[in-house]
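S.K.: 3D model of this:
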Amino acid sequence: MGTDSHTQIRQIAISGYYGFRNSGDEAVLLSILLALEAEGKAQGVTVKPIVLSVDPERTSRTYGVEAAHRMRPADVLKTLRRCDGLISGGGSLLQDATGAMTIPYYTGIMKLAQLLGKPTFAYAQGIGPVNRRWMDPLIRHVMERSKYVSVRDAESAALLGRIGVPADRIEVVPDPVMGLPLPAVEAATIEGASEMPPVIGVSLRRWRSDGADLVRAAEALVALSRRRPVRLRFLPFHTPSDTETSEQVMERLRGRLGDGSSAELAAPGDHPQQMLLEVSRCDALLGMRLHALIYAAGQRIPMLGLSYDPKIDQFLNRLGLTPIGTTEQLDAEAFADAACLLLEQRTQWQDKHKRAIDLLIDQSQKPAQQIVHFLRHTISR
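M.R.: Modelled structure (predicted):
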């Protein structure tokens, strides 16, 4: 393109866990798209994304961007050849807890882009766990050859360091979803809302094969409901699995909740901002899904985290918090104590954590700033 900054156009491929109807990962994608658009405008670049998705038609329809099928090699190759670079991220892409093919897939996409001479960028990645040591060279190779590497927590940076990626090449940033805004809608004012029981958002996922963690979560919610009336609103972040999990827990609650308490299931909708809006309407949240906690933080909703993975502990730690329990242990009465305290001291909780939350929101835009700057000043077309 010409030298006029207002005419620069850059196409960028985006690789991640997209199109699988996981609200957290879809929120990551939307956050990246919005950040790239904002930074493009600020720096005089028109950024045109092409998203690699398992459901490109739905992705294109939802976000108004071009998309290609992530599992069709010819489509991936065609996309990478057309683009000026590749973003890999965010989310927990480089881990082997979900299977042995996850890391080879995402590093393979990055390596293919690099072989085609395209710059690659790691965008707020969550690294690990990596239990298969033969995968270390795959990660190290593509990270060392990337133009920009950012991870979403210090633990991910430390793991990359142990794998052999130089520390001075890694930037620690928040999860991109910290910067996700509410949809442009007016929230309806409910008459007499102050008279209603407080809303407790509940985001659970299946983890233990025997379901003992969900049994403990149900007992904790029962204990809370017997302390004070509450409206338990279950939030399925990954459909249909979280919907089924929520329904199973709700069945365990049937007939056991305290007077004035109730349980209901939210409709997740097709857009991540719809779930963000749901979270914003809660008075407090019990979150097992990482992005349920991130949504809550971004909306200043007091939260209690239930840890199933180190990423939960790592995010809570950035806010000065610790989990209320784990998939191995959750004391029902201790949970009820903590939840009641959050509801009684909601404003104090928000004031205490405001500075940390504001900092994460501000820093969540850094990867987009760096990537757009590189695309504008380094690539000539």
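S.K.: contacts, neighbours, all on C-alpha from now
M.R.: OK.
S.K.: Can you name the residues in contact with whichever strand or helix holds E244?
M.R.: Element membership of E244 [criterion: DSSP states H and E] is helix 241-253. For helix 241-253, contacts defined as C-alpha atoms under 8 Å, 6 or more residues apart in numbering pick out 204-206, 214-215, 218, 222, 234-236, 263-265.
S.K.: Equivalent analysis for stretch 29-37, please.
M.R.: 16, 18, 46-47, 49, 63, 90, 176-177, 179-180, 272, 365, 368-369, 372.
S.K.: what does stretch 275-287 give?
M.R.: Against stretch 275-287 from outside (C-alpha under 8 Å, 6+ apart): 23, 182-183, 198-204, 235, 237, 266, 268-269, 292-293, 295-296, 299, 301-306, 339, 342-343, 346.
S.K.: how far does it stretch from start to finish?
M.R.: Taking C-alpha to C-alpha, to the nearest Å, stretch 275-287 runs 13 Å from one end to the other.
S.K.: buried sites along that stretch?
M.R.: By neighbour count on 16 or more other C-alpha atoms under 10 Å, the buried set for stretch 275-287 is 275-287.
S.K.: another one to check against the first:
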Amino acid sequence: MGDRSSVTVGVLGSYGGRNVGDEAILTAMLDRIRGGRPDARLVLFSRSPDHSRTMHPDVEVVGWEGVCREGISEHLRRLSVLVLGGGGILYNTEARRYLRLARTAQDLGVPLFTYAIGAGPLTDEADCAWIRATLSDAAEVTVRDEESKLVLEEAGLTRPITVTADPALLLEPGDCGGELLRAEAVPQGVRLVGMSVREPGRAAEHLDEDGYHQLLASVGDFLVHRLEAHVVFVPMERDDIRHAHGVVSHMAEADRCTVLRGSYHPQQVLDIVKQLDLAIGMRLHFLIFAALAGIPLLPLPYAGKVFDFAQQIGAPALRGVVRETAGLLLAEVDRLWDERPARAAHTVARTAAMKLRAAETGDRLLAYLDRTAPRTLVRSTMPTVAAPIG
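M.R.: Here you go, the predicted model:
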């Protein structure tokens, strides 16, 4: 274990994968740890060390994929605690990859703290076994939504689980969005509606690519005709660009769309979203950014985490992007636009409550560190002055 006169915090999650949402979680998490424990050394375990060093130049970065147990153990031994999360990394076939490293840390005597983690879909028995074996021994288990708690319980985890909220809710918007949109040649002086799409895959098992491309193309054309809007596709992963073009290829008004192509930090994407008049999307963190920006939003659920967020934010309870008909979806978009002042005010109030829950995760981690790794006292270098007599 690391030197208990100081604290070394390891962070493990889906980092280095060039996903804006994951990087937003990491940014907020690191800021919270630094703010509460400026004496902490930070070690980031990354899937792509070069990318992570560019994004976080002031953090020690360790690559872990493809590294043998002995090789990674030398880094784990230095830790006071390993923080797992946040983000939705505990799902079929993926969970075991992260939990194997987490279990190695535990075997070395390093405590595990899960940080507002996301779970599901999780039905594979091998992954469920890793959940039970690893998280049962964790110092604390916090998840970002009720859906994740239910998934872990159904996997057989019987220990207490605390529900907080996504760490990215603690990011604060800046003011560079207008400049970034101008650089992407997005028209000025018009209504802007942001859209977010994603790829099918293990985390979105029921998406039919052609079907949802056509469905969202109908939404895009409606936005142009009904609102005289320009549609801005905001990729949260690089592969989202391809799927955004797939949607645009089905639109009659393709010339009234822009697919953003720049590589942006989370703060920059949040600033871009702040420039929008309306947000409609699939990606969870695009919707979180819209909530932080205080603009009306319509989630297009494809998984439990988006359903859960829609309920928490008070958005329309759509059945899911894979099951909605175009007519019902367009009616919801129309209603959202007509009710946007009230919807925006409602979103701001709900978001404020969620931010308080998001802050609780960091509070719990810092309290744990204060109990197990006392703060380093800095001796004063000022000379001692004797008190006057009399």
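S.K.: any chance you could map the strands in the stretch 201-350 of structure 1?
M.R.: 231-234, 262-265, 284-287, 303-307, 325-326 (DSSP state E, counting those that start in this stretch).
S.K.: Next, count neighbours for the nearest residue to V219 of structure 2 once chain neighbours are set aside.
M.R.: Excluding the flanking residues, the one nearest V219 of structure 2 by C-alpha to C-alpha, 6 or more residues apart in numbering is L330, at 6.2 Å. If you count neighbours by other C-alpha atoms under 10 Å, L330 of structure 2 ends up with 19.
S.K.: Return the distance of the helix holding E244 of structure 1 from the chain's centre.
M.R.: A distance of 22 Å separates the centroid of the chain from that of helix 241-253 of structure 1, by C-alpha atoms, centre = their mean, to the nearest Å.
S.K.: ok, now stretch 337-347 of structure 1?
M.R.: For stretch 337-347 of structure 1, the distance to the chain centre is 25 Å (C-alpha atoms, centre = their mean).
S.K.: and which of the contacts of stretch 29-37 of structure 1 is nearest A158 of structure 1?
M.R.: G90 (17.3 Å; C-alpha to C-alpha).
S.K.: E153 of structure 2 versus the aligned residue in structure 2 for the closest one, what's the distance?
M.R.: Superposed on structure 2 with TM-score structural alignment, G90 of structure 1 falls opposite G86. As judged by C-alpha to C-alpha, G86 of structure 2 and E153 of structure 2 stand 18 Å apart.
S.K.: quick one: L86 of structure 1 from P197 of structure 1, how far?
M.R.: From L86 of structure 1 to P197 of structure 1 the distance is 47 Å (C-alpha to C-alpha).
S.K.: Of those two, which one has the most company?
M.R.: L86 (29 against 16).
S.K.: mind listing which of the contacts of stretch 29-37 of structure 1 are in helices?
M.R.: Counting by DSSP state H, the contacts of stretch 29-37 of structure 1 place Y63, P272, A368, Q369, V372 in helices.
S.K.: Can you convert those residues into CSV and add a column each for neighbour count and distance to G320 of structure 1?
M.R.: Compiled in CSV, these are given as follows (neighbours: other C-alpha atoms under 10 Å; distance: C-alpha to C-alpha, whole Å):
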residue, neighbour count, distance to G320 of structure 1
Y63, 16, 34
P272, 25, 26
A368, 25, 26
Q369, 17, 27
V372, 26, 32
